[in-house]
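A.B. asks: any chance you could fold what I've pasted below:
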Amino acid sequence: MFRDKIPHLFLSERNYMEVTIEDISTVKKILHIEVPNDMVMQEINNAYDTLKKTAKLKGFRQGKIPRSVLERYFKKDVHADVSNKLLKDSFIDAVREKNLKIVGDLKIEPVEIDEKSPYKYEATIEIRPEISGIEFKGLNLKKNVYNIGEKEVEAQLKLLQKNLSQQKTIEEIRPAANNDYALITYEGLKDGQPFEETAKTENYTMKIGLGHFTKDFDDQVVGMKPGENKKISINFPEDYFNSRLANINIVFDVTLNEIREEILPEINDEFAKNFGEFKTLEELKDKIKENLTQGYEKRVEQEINEQIFTELISKTQFEVPETMIGYELENIIAEAERSFAYHNTSLEALGLTKESLSEKYRDVAEKQAKRHLILDKIIEQEKLSLKDEEMQEGFKKISEDFQQPLEEIKEFYSQNMDRLNYFKQTLLEKNAINLILENSNIENVEAVLETGK
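C.D. replies: Prediction:
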């Protein structure tokens, strides 16, 4: 650990305070701040002078209460107020004088005032890393070119057809087979007792072969007939996706209620009318192709960005403040929770915790923080700024994307400075990426499209 004592004078009339900076890392510091006793006493005297004018005590006229009496009644409160003022003023001065770019919350160990001693305290802070000039020109990038044809459109139509499928009970009494839809009632017992993760569930529809629980479970449902009851013992593997079921044995009591088949609608003009204001199948196909094109354009952008930052991060060495990593992790976990909620599930239902996700995605969060820091440096290095028309175009795009009136979008951002600054920063980062692309060597490569089965 290296302690760098800096001759640092903060002038207040004839007084000064001293700041010693202790380096925990390149981005984490402890500020040791000492305010001289004469400055402390000056603040205490000022506080008592102010208090004397307003304090009311029985037996004394307002403004005439002796200092000794005020100290007897109000010393604790005065010291607390003076301590807060000294902390605030001295810390702000220290940060301003040393030009410390603090990120996140600071940690201050409060101390009590001693009228015979200097006022000393410690503040633990994190600062933005110092990044040297970034050489971003001349990157060699590969840009995938996705040519969307009839095959890709047909694959999307098949997915839409699947969404409109219906299930029909098979009247024939026969054993369940692979790819059948089975309507089952089940309850899983652990050591002979009910278990929360496999609680009794009635009329659950499963497609045999997809392995909702495990492949072994599905295999043992095969051959069952409607109305049949069966005990199915499953040993869940150690790496099972639901950690609450991993490496344990569950005995399922399963009843097959009925077997169903999937009925798919015919893909024609009538089919197309189910998906909006489409009169013909060709109109739906055109819209699918448009959506696919937009989706692949975003994919290309993501692929190019991944190449850019993989290259820049590899040759730009710096530490990332824990605060920034934590912020990115919060966003990742919040996005995961929104996605789970959309699919009617939750972290808890999947046997996950915020702590486990934080551990799993920490590296991703750190890389994301590094991306922002690198772009910030390029913005500063290249002196990038926003023109008013760029701001207006940005507002317009948000208005179109969210289908909200333009004036409402502008008002939404103008009412909150933090929100507006975040919006500006997003636009500046896009400009920085465009600048990198303009100065890169980009090779077009024909990509193979994934159409699924």
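A.B. asks: alpha carbons only for contacts and neighbour counts from here, please
C.D. replies: Noted.
A.B. asks: the spatially closest residue to K215 that is not a sequence neighbour and K354, how far apart?
C.D. replies: Using CA to CA, 6 or more residues apart in numbering and skipping residues adjacent in sequence, the residue nearest K215 is G209, 6.8 Å away. According to CA to CA, to the nearest Å, G209 and K354 sit 32 Å apart.
A.B. asks: same thing with D77?
C.D. replies: D77 is 41 Å from K354, by CA to CA.
A.B. asks: more neighbours, these two?
C.D. replies: K354 (16 against 11; other CA atoms under 10 Å).
A.B. asks: not counting sequence-adjacent ones, nearest residue to that one?
C.D. replies: Take K354 and drop its neighbours on the chain: the residue closest to it by CA to CA, 6+ apart is I333, 6.9 Å away.
A.B. asks: isn't there a helix covering the one you found?
C.D. replies: Yes: assessed by DSSP: H, G, I helix; E, B strand; the rest coil, I333 belongs to a helix.
A.B. asks: the protein: helices as residue ranges?
C.D. replies: 37-54, 67-98, 150-163, 215-221, 269-272, 281-314, 322-342, 354-360, 362-381, 388-402, 406-414, 417-438 (DSSP state H).
A.B. asks: and L183, which of those helices is closest to it?
C.D. replies: Closest to L183 of these, according to CA to CA: helix 215-221, at 10.8 Å.
A.B. asks: which ones are touching A369?
C.D. replies: A369 makes contact with 320, 324-325, 328 under the criterion CA atoms under 8 Å, 6 or more residues apart in numbering.
A.B. asks: hmm, back to that, and the residue nearest to K215, how close does it get to V221?
C.D. replies: For G209 relative to V221 (CA to CA), the value is 10 Å.
A.B. asks: mind checking which of the two has more residues around it?
C.D. replies: V221 (24 against 19).
A.B. asks: and the gap between the more buried one and K107?
C.D. replies: According to CA to CA, V221 and K107 sit 59 Å apart.
A.B. asks: another one to check against the first:
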Amino acid sequence: PQDDMKAEGRPVELGGGRLLPEFEEGLLGKAIGEDIEIRVAYDDENPNADLRGKRALFKVKITDLRQKVLPELDDEFAKDLGEYETLAELRDATKAKLTEAAENKAKSSLREQVIEKLVEKNPVPVPPSLIEQQEQAMKRELAFLAQIAGPGFDFGESGEMRERAEKKVRAALLMGELARRENLNVEP
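C.D. replies: Alright, predicted model coming up:
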């Protein structure tokens, strides 16, 4: 057995989609105190390269069973959240937040499409040093995200990053030039 795959007292949620299907199926219908052996096969697409194409045997003992109980959706539930007096207020506020998020996403997508077309239609020479600076900034940001995400974080292809960095620099130069020509100022 591999020590890094051992876990004691670890809660496991069935039906959450986080477990291998064979593992989850091996637990279904079992009782507290039962010793179970579950065999799983990792596919060639597994994010953990060490597990790709391998088989494993898990020895499991069920020590406790719990069921999630969802609260009733009523005025008391809304009051427990602290900001609302009724379920209707909570629903209205949730609907407003979701609508605002969808609108912001649509605006952001449109803005990205416009900038992409501008960059495509207006080829601007870009100093390699600016591309290099942008690429390094993007790599630092990805490294930070990788620390948060943990093992298996995909950095993507190096060439893709350089291409994205160049597009960002071109877009920034074009937007700066447009702002200058149209005498646009950004104020806080």
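A.B. asks: okay if I get the helices of structure 1 as a markdown table plus distance to E122 of structure 1?
C.D. replies: Below are the helices of structure 1 laid out as a markdown table (distance: least, CA to CA, whole Å):
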| stretch | distance to E122 of structure 1 |
| --- | --- |
| helix 37-54 | 17 |
| helix 67-98 | 10 |
| helix 150-163 | 61 |
| helix 215-221 | 59 |
| helix 269-272 | 68 |
| helix 281-314 | 34 |
| helix 322-342 | 19 |
| helix 354-360 | 29 |
| helix 362-381 | 27 |
| helix 388-402 | 42 |
| helix 406-414 | 37 |
| helix 417-438 | 29 |
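A.B. asks: select, out of those helices, the one closest to D253 of structure 1.
C.D. replies: helix 215-221 (11.3 Å).
A.B. asks: residue range for that closest one in structure 2?
C.D. replies: Using TM-score structural alignment, the residues of structure 2 aligned to helix 215-221 of structure 1 are 21-27.
A.B. asks: find the residue at the geometric middle of structure 2.
C.D. replies: Compute the mean C-alpha point of structure 2, and by CA atoms, centre = their mean the closest residue is A149, 8.8 Å away.
A.B. asks: so that one versus E132 of structure 2, what's the distance?
C.D. replies: 25 Å.
A.B. asks: swap in V12 of structure 2?
C.D. replies: In this view, V12 of structure 2 and E132 of structure 2 are 45 Å apart by CA to CA.
A.B. asks: ditto for Q67 of structure 2
C.D. replies: 53 Å.
A.B. asks: quick one: which of these two has more around it?
C.D. replies: Remark: of Q67 of structure 2 and E132, E132 carries more neighbours, 15 against 7, as counted by other CA under 10 Å.
A.B. asks: next, the contact list for the more buried one, please.
C.D. replies: 162, 165.
A.B. asks: if we go to 10 Å?
C.D. replies: Contacts for E132 of structure 2 were tallied using CA atoms under 10 Å, 6 or more residues apart in numbering; they are 138, 162, 165-166, 169.
A.B. asks: which residue in structure 1 aligns with it?
C.D. replies: Per TM-score structural alignment, E132 of structure 2 is aligned with E322.
A.B. asks: ok, now how distant is its match from I313 of structure 1?
C.D. replies: Distance from E322 of structure 1 to I313 of structure 1, by CA to CA: 17 Å.
A.B. asks: also Q161 of structure 1?
C.D. replies: 44 Å.
A.B. asks: looking at these two, which is more packed in?
C.D. replies: Neighbour count, other CA under 10 Å: between Q161 of structure 1 and I313, Q161 has more, with 17 against 14.
A.B. asks: which residue lines up with the more buried one in structure 2?
C.D. replies: So Q161 of structure 1 corresponds to nothing, using TM-score structural alignment.
A.B. asks: looking at structure 1, name the residue matched to E8 of structure 2.
C.D. replies: Taking TM-score structural alignment, the alignment pairs E8 of structure 2 with T201 from structure 1.
A.B. asks: so its match touches Y186, yeah?
C.D. replies: Yes: between T201 of structure 1 and Y186 a contact is recorded at 5.5 Å, counting by CA atoms under 10 Å.
A.B. asks: those two: who's more crowded?
C.D. replies: The neighbour comparison of T201 of structure 1 against Y186 (other CA under 10 Å) goes to Y186, with 22 against 12.
A.B. asks: return the residues in contact with that one.
C.D. replies: Going by CA under 10 Å, 6+ apart, Y186 of structure 1 touches 198-204, 229-232, 252-256.
A.B. asks: buried only: go through the residues you listed for me.
C.D. replies: Buried subset of the contacts of Y186 of structure 1 (neighbour count, 16 or more other CA atoms under 10 Å): 198, 200, 229, 232, 252-256.
A.B. asks: which among those gets closest to S339 of structure 1?
C.D. replies: T198 (22.7 Å).
A.B. asks: neighbours of the closest residue to that closest one other than its chain neighbours, how many?
C.D. replies: Leaving aside its sequence neighbours, T198 of structure 1 sits nearest to G188 (CA to CA, 6+ apart; 4.8 Å). Neighbours of G188 of structure 1 under the rule other CA under 10 Å: 25.
A.B. asks: my read: G188 of structure 1 touches K230, true?
C.D. replies: No: with contacts counted by CA under 10 Å, G188 of structure 1 stays clear of K230, the gap being 11.8 Å.
A.B. asks: what residues do these two have in common as contacts?
C.D. replies: Common neighbours of G188 of structure 1 and K230 (CA under 10 Å, 6+ apart) are 252-254.
A.B. asks: what is the nearest of these to V153 of structure 1?
C.D. replies: V254 (40.4 Å).
A.B. asks: any idea what that closest one aligns with in structure 2?
C.D. replies: Per TM-score structural alignment, V254 of structure 1 is aligned with V60.
A.B. asks: cool, thanks, signing off.
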